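A.B. asks: Task: produce atomic coordinates for the following.
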Amino acid sequence: MDTSITVKVISGLMILLLIIRLLGKKELSQFTPFDFVYLLVIGGFLEESVYDEKVSVWEVLYTIILWAILIYFIEAIVRKFDKIKPIIKGEPAIIINDGELNIKELKRNKLESEQLRTMLRQQGIFSIKELKFAILEPNGQLSIMKNEAYSPVTAEMLHLHPAKSSLSHQLIDEGRIKEKNLKFIDKDREWLLSQLNKEGYRDIQEIFYAEWSEESGFTIKTNS
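C.D. replies: Modelled structure (predicted):
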């Protein structure tokens, strides 16, 4: 039994290294969801078969080699046919286009506005007003291009004096008031409704996204 386990583990490791080579020289952050599935399935094969005496070494080898061959052909097809690549690997999605939040792409990629804000904060962006473009990559990462007005280097080179920056707070998410955020900035619902009326918005349900900062005021995106 010990010999069988040893052979299974060694064989599995060799095939796993081969599959990693087939996936190419990528960092883990560059792996697409399909790439992770490849490796997870291999791990499942090994986990289920190593200590199962009913599964022979040859069955393990056959299963893993077959899986590796399938991966090889899928990768080859993806490289050869551009039309198939988006289906298998996914494609970039422009979430913010020329400073405008693309709600349709946000929903299509099952990305909530607060998730988007979290991803932006991780890159040092605290308001969508700072961005010109934001692209959701197939691996789930967010690539950004800052608006020229919010580029520190450009402002310094042109001797500009941009307004003092302050933290923005999301106050409305898909027609719902975020009471916790209102409380954090020491405001209440009445204040928010009054400010929205001044901005020309009387129905909260028509607002998809609204953020506010002390320096810049409101940034509002409606459902239309």
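
A.B. asks: from here on, contacts and neighbour counts on C-alpha atoms
C.D. replies: Fine.

A.B. asks: Surely Phe208 forms part of a helix?
C.D. replies: No - assignment of Phe208 by DSSP: H, G, I helix; E, B strand; the rest coil gives strand, placing it outside any helix.

A.B. asks: isn't it right next to Ile172, touching?
C.D. replies: Yes - with contact defined as Cα atoms under 8 Å, Phe208 counts as touching Ile172 (7.1 Å).

A.B. asks: Report the central residue of the protein.
C.D. replies: The centroid of the chain falls nearest to Gly140 when counting by Cα atoms, centre = their mean (3.2 Å).

A.B. asks: For it, which residues are in contact?
C.D. replies: Thr32 (Cα atoms under 8 Å, 6 or more residues apart in numbering).

A.B. asks: this one next, for a side-by-side:
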Amino acid sequence: MGPNWLEVILRSIITLIVLFFLTKMLGRKQISQLSLFEYIIGIVVGGIAAEISTGVGQNFLNGMYSLLIWALIPVLLTYLSLKSKKVRDFLDGAPVVVIKDGKIQEDSLTKEKHTVDDLASLLRKKNAFNIADVEFAVLEPSGELNVLLKKEKQPITPKDIQLQVAPEKEPKTVISEGMILDEALGFTGYNRSWLKAELEKLNVALDNVFLGQVDAYGKLTVDIYDDKIQLPKSQERTLLLATLKKCQADLELFTLATKSKSASEMYQNNAQRLEK
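C.D. replies: As a prediction, this is how the structure comes out:
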């Protein structure tokens, strides 16, 4: 005779607790992108559901009780995690530093059941092929490794070379499935006449446009239904840059050619402004 409903509930709760601590002992290496309870629930719910569906269980109703408990407990624990950081750290774990100041933290690595080869593999996924290039690395509760490269190994940014760049804004979707979105088009500062003129430059009919977006520089980019059609690439910004460089070169030439000191300073100042 199968266990009564109260015994089923107690068995489910005890099993959940035991599996949780066993999974904790296994470390984050086994979890990948799943949280501890997602990892456990995925295995157990599948096993219970299989037993119920195949009729192996002695009592269908007891199986449903058990399935319900396994489904409700994670919901309750998620709610408690949102309310308490201590509960969240206990259930999901806290981030663990495995590289600090360029040095591997062997104790932390061993605690998380990771070898040096495992660490090297995770670093390669972050395009860090040389451990000596890493300043700081932290193993997240999900099992993912986040890496901070040493300053001299980080890519150069405009700020590093004191280059001022225009703020980047999100593109506006102005065409969707062949329909013009007037409200979004209004935010760009352009109108339908401009949009139709840009489509004519691309030699694309409005009905054939699946998606059309305008970026912060006023460039229209479209995705069309017929992927076999090759759209011409816009050269406007390239031509503009070439024109500015030519103007700068002309001003520098004028600086050398004039005999007037004031004119020479004017040409030089404007050449520097164009360079910026």
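
A.B. asks: List the TM-score for the superposed pair.
C.D. replies: TM-score for the superposed chains, counting by TM-score structural alignment, normalised by the length of structure 1: 0.52, backed by 132 aligned residues with a Cα RMSD of 2.6 Å.

A.B. asks: and Phe208 and Ile172 of structure 1? which has more neighbours close in?
C.D. replies: Neighbours were counted for Phe208 of structure 1 and for Ile172 using other Cα atoms under 10 Å; Ile172 has more, 23 against 18.

A.B. asks: Tell me the secondary structure at that one.
C.D. replies: Per three-state DSSP, Ile172 of structure 1 ends up strand.

A.B. asks: correct me, but it touches Phe218?
C.D. replies: No - using Cα under 8 Å, Ile172 of structure 1 makes no contact with Phe218, being 10.9 Å away.

A.B. asks: Between the two, which contacts overlap?
C.D. replies: Counting by Cα under 8 Å, 6+ apart, the residues touching both Ile172 of structure 1 and Phe218 are Ala210, Glu211.

A.B. asks: On the three-state scheme, the counterpart of the residue nearest to the centre of structure 1 in structure 2 is what?
C.D. replies: Applying TM-score structural alignment, one finds that Gly140 of structure 1 aligns to Gly143 in structure 2. Recorded secondary structure, Gly143 of structure 2: coil (three-state DSSP).

A.B. asks: which helix of structure 1 spans the most residues?
C.D. replies: For structure 1, the longest helix by residue count, based on DSSP state H, is helix 57-80.

A.B. asks: That one vs structure 2, mean deviation?
C.D. replies: Here the mean offset of helix 57-80 of structure 1 against structure 2 after fitting is 2.0 Å, by mean Cα distance after the TM-score superposition for structure 1.

A.B. asks: Which elements pack onto that helix?
C.D. replies: Other elements packing on helix 57-80 of structure 1 under the criterion 3 or more Cα pairs under 8 Å, 6 or more residues apart in numbering; DSSP states H and E are helix 2-22, helix 33-49, helix 85-89.

A.B. asks: nearest spatial neighbour of Glu112 of structure 1, skipping sequence neighbours?
C.D. replies: Leu106 (7.0 Å; Cα to Cα, 6 or more residues apart in numbering).

A.B. asks: Check which helix or strand that neighbour maps to.
C.D. replies: helix 103-108 (DSSP states H and E).

A.B. asks: Check which element follows that helix along the chain.
C.D. replies: Once helix 103-108 of structure 1 ends, the next helix or strand along the chain (criterion: DSSP H and E) is helix 113-121.

A.B. asks: in that next one, what's buried?
C.D. replies: For helix 113-121 of structure 1, a neighbour-count test (16 or more other Cα atoms under 10 Å) marks Ser113, Leu116, Arg117, Met119, Leu120 as buried.

A.B. asks: just stretch 38-46 of structure 2 next, same as before
C.D. replies: For stretch 38-46 of structure 2, by 16+ other Cα under 10 Å, it's Tyr39, Ile40, Ile41, Val44, Val45.

A.B. asks: Switch the helices and strands packed on helix 57-80 of structure 1 over to TSV; also include distance to Glu59 of structure 1.
C.D. replies: TSV is the format used below for the helices and strands packed on helix 57-80 of structure 1 (distance: least, Cα to Cα, whole Å):
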stretch	distance to Glu59 of structure 1
helix 2-22	10
helix 33-49	9
helix 85-89	28
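
A.B. asks: These: which one's closest to Tyr72 of structure 1?
C.D. replies: Counting by Cα to Cα, Tyr72 of structure 1 lies closest to helix 2-22 out of those; the figure is 6.4 Å.

A.B. asks: Which other helices and strands does the closest one contact?
C.D. replies: Using 3+ Cα pairs under 8 Å, 6+ apart as the test, helix 2-22 of structure 1 ends up in contact with helix 33-49, helix 57-80.
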